[in-house]
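Participant: Build me a model from this:
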Amino acid sequence: MYRDLASRRSGEEREILLALADAEKRHEDHWLQLLGNDVGYPRRGDLRTRVLGWLARRFGGVFVLALAQRAESRSGYEDDGDATPAMVADERIHEEVVRGLAARGRNRLSGTFRAAVFGANDGLVSNLALILGIGASGASASAVLLTGIAGLLAGALSMAAGEFVSVRSQTELLHASSPSPEASASLPDLDVDANELALVYRARGMAPVEAERHAATVLRTYSAKTEIAPRMTDEDIETHGTAWGAAISSFFFFASGALIPVLPYLFGAEGLTAVVASAALVGVALLGTGAVVGLLSGTAPLTRALRQLAIGWGAAAVTYALGLVFGATLA
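Facilitator: Just a heads-up that it's a prediction; the model follows:
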């Protein structure tokens, strides 16, 4: 699997993955040596391993790395008397190496993708709860459908606006904390004896002695490209995502999530049939979003999927019960 992942990488990541593959080959050689003449014919890997390899060849990416991280953490070498201490240590280190590689991918996805996943989940839960609550109050199917569409549009616009403001604010804060180019251009004109540059580093948290030493080094090694401190980079922007990207993805993913509970009413279902169909469709979608979040966070996908399902259905059940109560009161 590491070789398959490396085939879709370049540079440092490719070298790291190939080094992991070499380490696993040493483990394989250990078992082959122990088995000796009893090694038997080569056998295919189990289904899970073959699926991981296929995913790595076709897609690569953070999802496969997250699964690999979990696989490394479940190594049985620690309790295996035939495994060497070095192999046990290797597996522990491999988990941390893969965790680091997966973290890079998570950072690249953390802006727009975060808005997409959680936007879809919010749309699923909020619109299902809204529809079931209104439906339980005794409203007609057409009223429930109109309510669902209104909830879809209102929620999607609200999510888009919130994500735009949030990401734009983060970017503006990063820009505000980034040193001015004009300040860096003033470095050659500073009084070396007064060395006010040290005040910059003290303001950024350095101890006085360390700030004086660092400022002296900067002035001594000054060149035209010297900067007082690192400025905001394209990687920083990529990590936080763009405001418009987050807003647009949030709008469409919230809308796509919020559309699912409306579908049975769009196709003419009414009453309890529509309620059950809507809850079932949303349940399947919640399992999917929960599993994705579990994969990205390096935890068990099934656990996260079931937790997401319980939360979503729980919220819908509460609003449905309240709808029954208010419907009976109004009647």
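
Participant: make it CA atoms for all contacts and neighbour counts henceforth
Facilitator: OK.

Participant: Could you identify the helix or strand that succeeds the longest helix that the chain contains?
Facilitator: The residue-count maximum for a helix in the chain (DSSP state H) belongs to helix 141-177. Note on helix 141-177: by DSSP states H and E, the next helix or strand toward the C-terminus is helix 181-185.

Participant: Can you give the distance from that following helix to the centre of its chain?
Facilitator: 36 Å (Cα atoms, centre = their mean, to the nearest Å).

Participant: Quick check: buried residues in that helix?
Facilitator: Buried residues in helix 181-185, defined by neighbour count with 16 or more other Cα atoms under 10 Å: Ser184.

Participant: Can you list the buried residues in the next helix-or-strand element following that helix?
Facilitator: Per DSSP H and E, helix 181-185 leads on to helix 197-203 as the next helix or strand towards the C-terminus. Buried positions in helix 197-203, judged by neighbour count with 16+ other Cα under 10 Å: Leu197, Ala198, Tyr201, Arg202.

Participant: about what we covered before: could you tell me which other helices and strands the longest helix of the chain packs against?
Facilitator: helix 112-136, helix 234-240, helix 243-259, helix 263-266 (3 or more Cα pairs under 8 Å, 6 or more residues apart in numbering; DSSP states H and E).

Participant: related to what we said a few turns ago, now the buried residues of helix 197-203 as JSON lines including distance to Glu13?
Facilitator: Below are the buried residues of helix 197-203 laid out as JSON lines (distance: Cα to Cα, whole Å):
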{"residue": "Leu197", "distance to Glu13": "37"}
{"residue": "Ala198", "distance to Glu13": "37"}
{"residue": "Tyr201", "distance to Glu13": "33"}
{"residue": "Arg202", "distance to Glu13": "36"}
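
Participant: Of these, which is the nearest to Thr84?
Facilitator: Tyr201 (48.8 Å; Cα to Cα).

Participant: Okay, and the nearest residue to that closest one once chain neighbours are set aside sits in which element?
Facilitator: Of all residues not flanking Tyr201 in the chain, Ala211 sits nearest, at 5.3 Å (Cα to Cα, 6 or more residues apart in numbering). Ala211 belongs to helix 208-220 when assigned by DSSP H and E.

Participant: re the thing from before, export the helices and strands packed on helix 141-177 to TSV and tack on mean neighbour count and distance to Gly298?
Facilitator: Output for these, formatted as TSV (neighbours: other Cα atoms under 10 Å; distance: least, Cα to Cα, whole Å):
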stretch	mean neighbour count	distance to Gly298
helix 112-136	25	15
helix 234-240	15	19
helix 243-259	25	23
helix 263-266	19	33
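
Participant: Could you also give me the structure for this next sequence, so I can compare it with the first?
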Amino acid sequence: MTNFKNTNTRDDSHGGSPSDLRRWRQYLADERAEAAVYRDLAGRRSGEEREILLALAEAETRHEQHWLKMLGDNVGKPRRGGLRTRFVGFLARHFGSVFVLALAQRAEARSPYARDVHATAAMAADEQIHEEIVRALATRGRNRLSGSFRAAVFGANDGLVSNLSLVMGISASGAPNSVVLLSGVAGLLAGALSMGAGEYVSVRSQRELLEASTPNEDAQARLPHLNAGANELALLYRARGMSPEEANAKAAESLQNPPETPIAVPAGHDKHEAVGTGLGAATSSFLFFGSGAILPVLPYLFGLQGITALIIASIIVGLALLTTGAIVALLSGGAPLKMALRQLAIGYGAAAVTYLLGMLFGTSAA
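Facilitator: Sure thing, here's the model as predicted:
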């Protein structure tokens, strides 16, 4: 069972100012809501992870007791937690995925206790450690997602930006609606196939490089059979970066006390799961590039033309860019609004440049 240092609470419960009381009541509501989030997450886990989440809920309950003492008879009616905390709670009850852990991590990082004189130093320290605990719990899920997820995000964004730029450039040149539509569909197919093939080759090459650089675990089982008077093992440690003295000492120690069995990778565990698989990355990239690239073409598929089609295509793509940016931020623990706006600015910037170039070439051709 994971143990957490007990939070120091105060015996000097007293009445604060009206603003203090409102703030303490909100803290109380947030602590209760966060404890509920961890219990809901624990209900979807097992083993050590479940115990850790329940221990986090217990720690939040201790913080709750602190605010109850501070409020004394001024607790008032139960309040709801903040909007973000309630949203995380909703996700925890219905999904319990790595997205929830990422949101919980951000919630812990925003704790105001370090700046509030009415919170104890132990409470502020608890919240900071809670952030690291949730970060650690979310890491494995992020690793499982990172290979295919990276390909999916890059594919979707490339599809959105490249095809919007293509459609806007062709449209700005004065080409008829049929040419714009044909160009958009061709860009979708060519880009999706290219992205899928590129991701497959990239990920396969990366995995093969990692495999070639990973020490052979079976070699460890041969240590008891080495000639103690030879220096091959010392050479191995020197090749791995040790000085001659360190390598000789390490080799002597390993020969005197060799491990009984080699260090094995647990069954079902992928040593390079963060890289993903070539097929998974290729499939994700192909599908998500296609799903992103189809959006700028939709207005033309429905018969819209000219500036109307361009405006609608830009709005659709803008909303999609904001969504992908926010999703990346949630998984990486970043600020969703900041990353969403960054994605939007990059996409619109590329499209604007292509539109201007299309106008220039169209004018030159005329």
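
Participant: contact partners of the helix holding Ala211 of the first structure?
Facilitator: Outside of helix 208-220 of the first structure, the residues within contact range by Cα atoms under 8 Å, 6 or more residues apart in numbering are Leu187, Pro188, Val192, Asn195, Leu197, Ala198, Leu199, Tyr201, Arg202, Thr226, Ile228.

Participant: what's the farthest-apart pair in those?
Facilitator: Pro188 and Arg202 (19.7 Å).

Participant: before we move on, the earlier item: measure how far the helix holding Ala211 of the first structure is from the centre of its chain, please.
Facilitator: 39 Å.

Participant: And stretch 212-226 of the first structure, by the same measure?
Facilitator: The answer for stretch 212-226 of the first structure is 39 Å, by Cα atoms, centre = their mean.

Participant: ditto for stretch 131-145 of the second structure
Facilitator: With Cα atoms, centre = their mean, you get 9 Å for stretch 131-145 of the second structure.

Participant: Next, the buried residues of it.
Facilitator: Glu131, Ile133, Val134, Arg135, Leu137, Ala138, Thr139, Gly141, Arg142, Asn143, Arg144, Leu145.

Participant: Stretch 338-349 of the second structure against the first structure, how far on average?
Facilitator: Mean deviation of stretch 338-349 of the second structure from its aligned counterpart in the first structure after superposition (mean Cα distance after the TM-score superposition for the first structure): 0.9 Å.

Participant: Read off where that stretch ends up in the first structure.
Facilitator: Mapped onto the first structure using TM-score structural alignment, stretch 338-349 of the second structure covers residues 303-314.

Participant: before we move on, what SS does Glu72 of the first structure have?
Facilitator: The three-state label given to Glu72 of the first structure by DSSP: H, G, I helix; E, B strand; the rest coil is helix.

Participant: can you pull out the helices in the stretch 1-150 of the first structure?
Facilitator: 2-6, 11-35, 47-58, 61-73, 85-109, 112-136, 141-177 (DSSP state H, counting those that start in this stretch).

Participant: so where in the second structure does the first one end up aligned?
Facilitator: Using TM-score structural alignment, helix 2-6 of the first structure corresponds to residues 38-42 of the second structure.

Participant: same question, the last one
Facilitator: Correspondence between helix 141-177 of the first structure and the second structure is established over residues 177-213, with TM-score structural alignment as the criterion.

Participant: Give me the mean distance between the matching stretch and the first structure.
Facilitator: Mean deviation for stretch 177-213 of the second structure: 0.9 Å (mean Cα distance after the TM-score superposition for the first structure).

Participant: Need the outlier residue of the first structure, farthest from its centre.
Facilitator: Asp193 (49.2 Å; Cα atoms, centre = their mean).

Participant: any idea what it aligns with in the second structure?
Facilitator: So Asp193 of the first structure corresponds to Gly229, using TM-score structural alignment.

Participant: swap in Asp29 of the first structure?
Facilitator: Asp29 of the first structure maps onto Gln65 in the second structure, by TM-score structural alignment.

Participant: Quick one: residues contacting Gly53 of the first structure.
Facilitator: Met1, Asp4, Leu5.

Participant: possible to save the residues you listed as TSV with neighbour count?
Facilitator: Listed next are the contacts of Gly53 of the first structure as TSV, based on neighbours: other Cα atoms under 10 Å:
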residue	neighbour count
Met1	22
Asp4	20
Leu5	25
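
Participant: Check which helix or strand Leu295 of the first structure maps to.
Facilitator: Here Leu295 of the first structure is assigned to helix 271-297, by DSSP H and E.

Participant: how big is the offset of that helix relative to the second structure?
Facilitator: Using mean Cα distance after the TM-score superposition for the first structure, the mean distance for helix 271-297 of the first structure is 0.8 Å.

Participant: same deal with stretch 120-131 of the first structure?
Facilitator: With mean Cα distance after the TM-score superposition for the first structure, stretch 120-131 of the first structure averages 0.4 Å from its match.

Participant: what's the matching range in the second structure for that stretch?
Facilitator: Counting by TM-score structural alignment, stretch 120-131 of the first structure corresponds to residues 156-167.

Participant: neighbours around the closest residue to Gly333 of the second structure other than its chain neighbours, how many?
Facilitator: With sequence-adjacent residues excluded and distances taken as Cα to Cα, 6+ apart, Gly333 of the second structure is closest to Ala102, at 5.7 Å. Ala102 of the second structure: 25 surrounding residues under other Cα atoms under 10 Å.
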